[in-house]
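Participant: Predicted model, plus sequence, below.
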Amino acid sequence: MQVGLIGAGNMARALARGWGEPVLCSDSGSGRAEALARELGGEACKSNVEVAERADLVVLCHKPAQFEDVSRELHGHVKAVASVLAGKRSAILRSHFGVPVFRFMPNTPVEIRRGVVLYSPERDLDEHLEASVLELFGRLGTLVQVP
């Protein structure tokens, strides 16, 4: 599964390091995406849309305040979305993207695969996709399902 990260801050870095596989990433011009891509052998894309079009799963790792702008930009380009954004409910994610969505709340020890990742399950998801995404996030530590 090709993973794309929108944002390349602390949580994006922790996730990518925990997965230990090349990822596609983008940032708002800070240069962090390029540094992350160099470190893990991934690729810093020129735009969020490029990440979305090339990734099987887009992980929203940007600041929650950027959500409206990012969701408008990505709408129609994503296949599936996983969000680690605080305060964004599944219904909001579904309405903005219209694709399968997953909500996770990880902590930074995921970087060394010792994190705790809270997962809010969704209904009506493709079983294969859900299993793949849960396996991906499960590699980061303990996956805990919450209502």
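Facilitator: In hand now; what should we look at? Residues are numbered from 1 along each chain as shown.

Participant: alpha carbons only for contacts and neighbour counts from here, please
Facilitator: Noted.

Participant: And the helix or strand containing Leu5, what does it pack against?
Facilitator: Assignment of secondary structure by DSSP states H and E places Leu5 within strand 3-6. Contact here means 3 or more C-alpha pairs under 8 Å, 6 or more residues apart in numbering; DSSP states H and E; on that basis strand 3-6 packs against strand 24-26, helix 48-54, strand 57-60.

Participant: Please enumerate residues in contact with the helix or strand that that strand is followed by?
Facilitator: Next helix or strand after strand 3-6 toward the C-terminus (DSSP H and E): helix 10-19. Residues outside helix 10-19 that contact it (C-alpha atoms under 8 Å, 6 or more residues apart in numbering) are 5, 22-23, 36, 40, 61, 107-113, 136, 139-140.

Participant: Any figure for the gap between the residue most central in space within the chain and Val78?
Facilitator: Closest residue to the average C-alpha location of the chain: Val59 at 1.4 Å, with C-alpha atoms, centre = their mean. Distance of Val59 to Val78, computed by C-alpha to C-alpha, to the nearest Å: 10 Å.

Participant: hmm, back to that, thought Gly4 was touching the residue nearest to the centre of the chain, still the case?
Facilitator: Yes. At 6.1 Å, Val59 counts as touching Gly4 under the criterion of C-alpha atoms under 8 Å.

Participant: Can you give me the neighbour number for Ala52?
Facilitator: Close neighbours of Ala52, defined as other C-alpha atoms under 10 Å, add up to 29.

Participant: who's in contact with it?
Facilitator: Gly4, Val58, Leu74, His77, Val78, Lys79.

Participant: Among those residues, which one has the most neighbours?
Facilitator: Gly4 (32 neighbours).

Participant: What separation is there between it and Val49?
Facilitator: With distances taken as C-alpha to C-alpha, Gly4 is found 10 Å from Val49.

Participant: Skipping adjacent residues, who's closest to Phe97 in space?
Facilitator: Nearest residue to Phe97, sequence neighbours excluded (C-alpha to C-alpha, 6 or more residues apart in numbering): His75, at 5.4 Å.

Participant: Sorry, wrong one. I was asking about Gly87.
Facilitator: Per C-alpha to C-alpha, 6+ apart, closest to Gly87 is Pro64, 7.6 Å.

Participant: Surely the one you found and Leu85 touch.
Facilitator: Yes. Applying C-alpha under 8 Å as the test, Pro64 and Leu85 come out as touching, 5.7 Å apart.

Participant: Next up, a structure to set beside the first:
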Amino acid sequence: MLRIGFVGAGNIAQALAKGFIAAGLTKGEAIIASDPHPESLKKFEKLGAQTLNSNIAVMNQSEVVFLAVKPNIVPLVLSDIKSFVRRDKHLILSAAMGVTLTSIEQMLPPRTKVMRIMPNTPVIVRNGVCVYVCGSAVKEEDEIITRRLLESVGTCDRVPESIMDAVTALSGSGPAYVYTVIEALADGAVRMGIQRDMAYRLATQTVLGAARMVQETKLHPGQLKDKVTSSAGTTAEGLYHIEKHGVRAALIGAIEAATLKSQEINKKFA
């Protein structure tokens, strides 16, 4: 059983920990987390995990260490743990947005095994999207461990670091866009007379079902859209309204804006 540590116990750390436990890869008592915020630690304690305020204790008691802190905190955390990193023991997985592998490796002892990961919050229900980039000292067995962990909570792909900002914008931020779409669909249904609880239920299942259709049929989304759209029908009218009001352009723009923001953060640590 892997001993897993979390430096930072916020939302993404909690989601990963819950996912790993649900997948049977570890147990709560094999997890240790550090964070300065008591409310975050309480959520880890409910999982049966050990919690404390010491990043150093996390290093001493863990083999795989998730760095799950805000980008601006990364230098402080790495300075704190640097002297306690053991190259023969530790695999460090950084989920810090916009902080490059080169930057992290430069702040740690030479040949430290570091990987950069980008999971999204649906890992908590084991339907997340995860990608990773291997650092210069990572070996095949380290990659196998990382894939085993991330695949237990969703899909997992190795990607070049050059697209990490775009991945952050798409799958990292993407759930928020989808939640907004579900909320808007439900609001529209309520406006047309459907009760609120049913509107959310129908909108949620519609999005889930449509996504599964794309995933399982392997058809282009445009093909599936055309199969639903009858001549002069309700779907055609709704699609016309969507195009008229630039919904597609807004979503495309959201990916661009979020990518540029990630790149901006990236430059601060270059």
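Facilitator: Everything's here; your move. Note that the structure is a prediction, hence the values are computed from the model and not measured.

Participant: Please state their TM-score.
Facilitator: The TM-score (TM-score structural alignment, normalised by the length of the first structure) is 0.91; 146 aligned residues with a C-alpha RMSD of 1.4 Å.

Participant: picking that back up, what number of residues are in the vicinity of the residue nearest to Gly87 of the first structure?
Facilitator: Neighbours of Pro64 of the first structure under the rule other C-alpha under 10 Å: 14.

Participant: would you list every one of the helices in the first structure?
Facilitator: With DSSP state H, the ranges of helices along the first structure come out as 10-19, 32-40, 48-54, 67-74, 90-97, 127-138.

Participant: next one: the stretch 151-270 of the second structure
Facilitator: 164-167, 174-191, 196-217, 221-228, 234-244, 247-268 (DSSP state H, counting those that start in this stretch).

Participant: and the last one, how far from the chain's centre?
Facilitator: Looking back up the chat, that one is helix 247-268 of the second structure. Remark: helix 247-268 of the second structure is offset 16 Å from the chain centroid, using C-alpha atoms, centre = their mean, to the nearest Å.

Participant: cool, and the second one?
Facilitator: Its chain's C-alpha centre and that of helix 174-191 of the second structure lie 21 Å apart, by C-alpha atoms, centre = their mean.

Participant: Quick one: work out the angle between that helix and helix 196-217.
Facilitator: The directions of helix 174-191 of the second structure and helix 196-217 differ by 130 degrees, with axes from the mean of the first three to the mean of the last three C-alpha atoms, to 10 degrees as the criterion.

Participant: Tell me the residues of the first structure aligned with helix 174-191 of the second structure.
Facilitator: On the basis of TM-score structural alignment, helix 174-191 of the second structure is assigned to no residues in the first structure.

Participant: Ok, the fourth one next?
Facilitator: Equivalent residues of helix 221-228 of the second structure are lacking entirely in the first structure, counting by TM-score structural alignment.

Participant: what is the orientation angle of that helix with helix 196-217?
Facilitator: Using the same axes, to 10 degrees: helix 221-228 of the second structure against helix 196-217 is 120 degrees.

Participant: circling back to that earlier point, the residue nearest to the centre of the first structure matches what in the second structure?
Facilitator: Using TM-score structural alignment, Val59 of the first structure lines up with Phe66 in the second structure.

Participant: next one: Pro100 of the first structure
Facilitator: Looks like Pro100 of the first structure aligns to Lys113 there (TM-score structural alignment).

Participant: Distance of its match relative to Val64 of the second structure?
Facilitator: In terms of C-alpha to C-alpha, Lys113 of the second structure sits 10 Å off from Val64 of the second structure.

Participant: Now the common contact residues for those two.
Facilitator: Going by C-alpha under 8 Å, 6+ apart, residues that sit against Lys113 of the second structure and also against Val64 are His90, Leu91, Ile92.

Participant: Include distance to Lys225 of the second structure when you put those into CSV, please.
Facilitator: Output for these, formatted as CSV (distance: C-alpha to C-alpha, whole Å):
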residue, distance to Lys225 of the second structure
His90, 48
Leu91, 44
Ile92, 43
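
Participant: Go through those and say which is closest to Met198 of the second structure.
Facilitator: Using C-alpha to C-alpha, Ile92 is the member of those that lies nearest Met198 of the second structure, at 44.1 Å.

Participant: Which stretch among the helices and strands packed on strand 3-6 of the first structure is buried most, on average?
Facilitator: For these, average neighbour numbers computed from mean count of other C-alpha atoms under 10 Å are highest in strand 24-26, which has a mean of 29.

Participant: residues in the second structure matched by it, start to end?
Facilitator: Mapped onto the second structure using TM-score structural alignment, strand 24-26 of the first structure spans residues 32-34.

Participant: Now do the matching stretch: everything it contacts.
Facilitator: Residues contacting stretch 32-34 of the second structure (C-alpha under 8 Å, 6+ apart): 3-9, 41, 44, 49-55, 58, 61-62.

Participant: Go again with 7 Å.
Facilitator: Residues from elsewhere that reach stretch 32-34 of the second structure (C-alpha atoms under 7 Å, 6 or more residues apart in numbering): 4-9, 49-55, 58.

Participant: What of stretch 147-159 of the second structure?
Facilitator: By C-alpha under 7 Å, 6+ apart, stretch 147-159 of the second structure touches Gly19, Phe20, Ala23, Val123, Arg126, Asn127, Gly128, Val129, Cys130, Val131, Tyr132, Val133.

Participant: could you redo these as CSV and give each row neighbour count and distance to Asp157 of the second structure?
Facilitator: Converted to CSV, these look like this (neighbours: other C-alpha atoms under 10 Å; distance: C-alpha to C-alpha, whole Å):
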residue, neighbour count, distance to Asp157 of the second structure
Gly19, 25, 17
Phe20, 25, 18
Ala23, 16, 18
Val123, 25, 14
Arg126, 21, 15
Asn127, 16, 14
Gly128, 24, 12
Val129, 22, 9
Cys130, 24, 7
Val131, 24, 5
Tyr132, 24, 6
Val133, 23, 9
